[in-house]
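Student: Next comes the sequence, and after it the predicted model I'd like to discuss.
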Amino acid sequence: MELTKQRKHQLSEFCDRVGIKFKHLEHLDQAFHHRSLTNEQHGVKNNERLEFLGDSVLGMVTASYLYRNLDNPEGDLAKIKSAVVSEKALAPVALRFGIDKLLLLGHGEEMSGGRTKPAILADCMEAIIGAYYLEAGYKAAEQYVLSFIEPAVQEIFSQGIKDFKTQLQEKYQKKTKSCPRYELLSKTGPDHDQTFNVCVHLGDKTYGPVSAKSKKEAEQLAAKLALEDF
């Protein structure tokens, strides 16, 4: 489907607004094609394949960011990731970016309010990520994803969610003015599959040992164990 001058202008404005660059606006345009449009117009491709790709890129960027920046154990990271890449989280971002105004829908979906349905908006967000990954590569896609994922993660923590080590330190320092002391008791297994055994000392009390596949995660688990005694 050949783009009109007006559509090209709309897509270029969108790129400027969200900080991305497309040489081939036709690729970006496809990201806005809901399947209801292609059901009604022969020969028009929908955004489902791009959504499939974008979902994977979104997941990888988010998981990598959480791993590099947080000390929380795997269970916490999984919960945070699930929250920030969810339909509930992505749909408001899509509205903020003006994606609802650029969606191309079939008549039936348009009439049923599809332009503001959270599932359609979130799917389009993922399709745009997929299209941008194909256009500009992983690093560019990563930068775009982090522009809205990073604030979402920070928002979760601003609501009072803290990792176990931080919680333990705050509580223990308030009580004793001292810091928890973590001890690596042993490290076993080959380099590619090690197990770390850690305990945490709070004065004359010791919690653990606990085991995990990384020292960071083992320390978090030890802190969690100690918190249960507060």
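Tutor: Thanks, I have the structure now. Numbers count the residues shown, from 1 in each chain.

Student: okay, CA-based contacts and neighbour counts for the rest of this
Tutor: Will do.

Student: Show the contacting residues for residue 222.
Tutor: Applying Cα atoms under 8 Å, 6 or more residues apart in numbering to residue 222 gives the contacts 198-200, 207-210.

Student: A helix includes it, no?
Tutor: Yes: under DSSP: H, G, I helix; E, B strand; the rest coil, residue 222 falls within a helix.

Student: Presented hereafter is structure B, for comparison with structure A:
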Amino acid sequence: MKTLYEKLGITPKNEKLYIQALTHSSFAHENGTEHYERLEFLGDAVIQIIMSDYLYKNDLRDQGFLTKRRAQSVREEALFLFAEKLNLAAYLKLGNGEQNAKQSVIADAFEALFAAIYLDLGIQSAFLVFEKVVVPYLPLVETLKDYKTQLQEYIQLERKSLTYNTVKVSGPSHRPTFKADVYLEGEILLGSGLGQSKTEAQQNAAKQALSKVVKDV
């Protein structure tokens, strides 16, 4: 953890918060400890406000553009990118069945980490960490396209529509597995995907669909 703190440029006061932020529910249920989900809820809001502040002060374009850019910069794929630069996955505590952290888990932990910083050191420290670990990589986010966006752009060339049908299919309440199907024109099944969130399941469905209609996906 010391290496992570150095990357973040912080000196924690309450290290338990950071350990909780990096503890997945699978590990928590196996070991009777706290997990990151409540911190994730708070961290999402913390990152939203810091990103909004940054864009407002550094981008003079209109509200519509800023809203779109913020959404692009705080979505799962972007958070995963920021987390990868910290090698955050190496610090996660996972249960026996979760030894390889999924993208959604790593992104969630990144949000939880910002909540821990906010609660432990205050909003100003969260702003400083944001400047250090997010801002340098924002240009990469601008060119980062998720699978749903790629599929939508490809299908739009033929002036056709896509619809997603997402259902909860299995798993315990603390770790549900969702299934998503993506349809062309509401009738033709293009792909299916599983995920620990509806968003992840839809992304995996879009990825499968792209692998069928576009080479090298």
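Tutor: It's in. Since this is a predicted model, take the numbers as computed values, not measurements.

Student: any chance of the contacts of residue 222 of structure 1 in a markdown table, plus neighbour count, secondary structure and distance to residue 151 of structure 1?
Tutor: Below are the contacts of residue 222 of structure 1 laid out as a markdown table (neighbours: other Cα atoms under 10 Å; DSSP: H, G, I helix; E, B strand; the rest coil; distance: Cα to Cα, whole Å):
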| residue | neighbour count | secondary structure | distance to residue 151 of structure 1 |
| --- | --- | --- | --- |
| 198 | 26 | strand | 32 |
| 199 | 23 | strand | 33 |
| 200 | 24 | strand | 32 |
| 207 | 19 | strand | 35 |
| 208 | 19 | strand | 35 |
| 209 | 19 | strand | 35 |
| 210 | 20 | strand | 33 |
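
Student: Take these and write them to JSON lines, including distance to residue 15 of structure 1.
Tutor: Below are the contacts of residue 222 of structure 1 laid out as JSON lines (distance: Cα to Cα, whole Å):
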{"residue": "198", "distance to residue 15 of structure 1": "48"}
{"residue": "199", "distance to residue 15 of structure 1": "50"}
{"residue": "200", "distance to residue 15 of structure 1": "50"}
{"residue": "207", "distance to residue 15 of structure 1": "52"}
{"residue": "208", "distance to residue 15 of structure 1": "52"}
{"residue": "209", "distance to residue 15 of structure 1": "52"}
{"residue": "210", "distance to residue 15 of structure 1": "49"}
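
Student: List just the nearest of those to residue 174 of structure 1.
Tutor: Nearest to residue 174 of structure 1 among the contacts of residue 222 of structure 1, counting by Cα to Cα, is residue 200 at 17.2 Å.

Student: Find the nearest non-adjacent residue to that closest one, please.
Tutor: Closest residue to residue 200 of structure 1 apart from its sequence neighbours, by Cα to Cα, 6 or more residues apart in numbering: residue 182 at 4.3 Å.

Student: shouldn't that neighbour be in contact with residue 205?
Tutor: No: taking contacts as Cα atoms under 8 Å, residue 182 of structure 1 lies outside contact range of residue 205: 11.9 Å.

Student: start and end residues in structure 1 for stretch 178-198 of structure 2, please.
Tutor: Alignment of stretch 178-198 of structure 2 against structure 1: no match, by TM-score structural alignment.

Student: And stretch 80-96 of structure 2, by the same measure?
Tutor: Going by TM-score structural alignment, stretch 80-96 of structure 2 sits over residues 91-107 in structure 1.

Student: And the contacts of the matching stretch?
Tutor: 10-11, 14, 17-18, 32-40, 114-116, 118-119, 121-122, 124-125, 148.

Student: just the helices in structure 2 please.
Tutor: 2-8, 15-21, 25-31, 37-58, 63-74, 76-85, 103-121, 123-133, 138-142, 147-156, 198-213 (DSSP state H).

Student: Would you convert these into CSV that also reports distance to residue 164 of structure 2 and mean neighbour count?
Tutor: Shown next, in CSV, are the helices of structure 2 (distance: least, Cα to Cα, whole Å; neighbours: other Cα atoms under 10 Å):
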stretch, distance to residue 164 of structure 2, mean neighbour count
helix 2-8, 38, 13
helix 15-21, 32, 20
helix 25-31, 28, 16
helix 37-58, 25, 17
helix 63-74, 20, 15
helix 76-85, 18, 21
helix 103-121, 19, 24
helix 123-133, 34, 17
helix 138-142, 24, 14
helix 147-156, 10, 16
helix 198-213, 7, 22
